[in-house]
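Enquirer: Coordinates for the following, if possible.
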Amino acid sequence: MIKISQLNKEFESRVRLGIMSVLMVNDWVDFSEMKGLLEITDGNLASHSTALEKSEYIEVKKEFVGKKPKTSYRVTQKGRQAFNEHLDALEKLLGR
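Expert: Here you go, the predicted structure:
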């Protein structure tokens, strides 16, 4: 039997769950696109993406396109594995 404590605390936030869900099915997603998809503020996306980056679940790429800064995200292999384990634990918890 699965215990709720086996769920990954890093994915408890709906924003982090959203970031990971988007990145699991896309290669690189830029800041503006992610912000629009999740309907969140700049600061909210920045703080949650920083937390996921510190856990090494996502990679953040910052570059300049012309003279404009561009931030993009992608899931790491560690992040992909952790998120899949989290989803598996959720399914078991729900009895599926």
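Enquirer: use CA for all of it now, contacts and neighbours both
Expert: Fine.
Enquirer: quick one: the strands in the protein?
Expert: Taking DSSP state E as the criterion, the chain carries its strands at 29-30, 58-65, 68-75.
Enquirer: what comes into contact with the shortest one?
Expert: Defining contact as CA atoms under 8 Å, 6 or more residues apart in numbering, one finds that strand 29-30 is touched by Leu23, Lys70, Thr71, Ser72, Tyr73, Arg74.
Enquirer: same deal with stretch 7-23?
Expert: For stretch 7-23, contacts defined as CA under 8 Å, 6+ apart pick out 29, 34, 38, 45, 48-49, 52, 73-75, 82-83, 86, 89-90.
Enquirer: this one as well, want them side by side:
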Amino acid sequence: MSTPSGFDELIHPATRLSVVALLAAAEWADFPFLRDSLSLSDSALSKQLSTLEEAGYLEIRKEGGGRKRRTKVRLTSLGRTAFEGHVAALRAIVEGAGPTAAPAATGPEAAAATASDTQQRPHHAKAGR
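Expert: From the prediction side, this is the model:
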């Protein structure tokens, strides 16, 4: 199976995908909100944000100064388009990976197969007796 159009290797790692998914639902997000929501250290989140910013997927603003300095982050239109394309590619992969439906068996062969399956499955006693 080939990789569907829109699959984005940059967004795909779980941490980056989580960052982008959170930002897709907000206009702007504060650094502490992202850090706490994703259970990341400051340095781990900073690294992921820098990578996404370098790709043009994020805009990062630093407001204020000193101890009151705040970092705010948002998806750019390029980042939003990349995220939506990646999600669509993941859906295509999932939908294409389902089992091939075999025609339903009927008649004596189906009954024999069902009986055989039942006999091969172990029966476990219920807990709490």
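Enquirer: Which of the contacts of stretch 7-23 of structure 1 has the largest number of neighbours?
Expert: Using other CA atoms under 10 Å as the neighbour test, the contacts of stretch 7-23 of structure 1 are led by Val75, with 27 neighbours.
Enquirer: how much does the top helix by length along structure 1 stray from structure 2?
Expert: Across structure 1, the longest stretch assigned as helix under DSSP state H is helix 77-93. Comparison of helix 77-93 of structure 1 with structure 2 after fitting gives an average deviation of 0.5 Å (mean CA distance after the TM-score superposition for structure 1).
Enquirer: in stretch 66-77 of structure 2, what's buried?
Expert: Across stretch 66-77 of structure 2, burial judged by 16 or more other CA atoms under 10 Å covers Lys72, Val73, Arg74, Leu75, Thr76.
Enquirer: Stretch 18-32 of structure 1 now?
Expert: By neighbour count on 16+ other CA under 10 Å, the buried set for stretch 18-32 of structure 1 is Ile19, Met20, Val22, Leu23, Met24, Trp28, Val29, Phe31.
Enquirer: hmm, which two among the residues you listed are most spread apart?
Expert: Maximum pairwise distance among those (CA to CA): 15.7 Å, between Met24 and Phe31.
Enquirer: So which residue is dead centre in structure 2?
Expert: Leu17 (5.7 Å; CA atoms, centre = their mean).
Enquirer: Please identify the residue in structure 1 that aligns with it.
Expert: The alignment partner of Leu17 of structure 2 in structure 1, by TM-score structural alignment, is Leu17.
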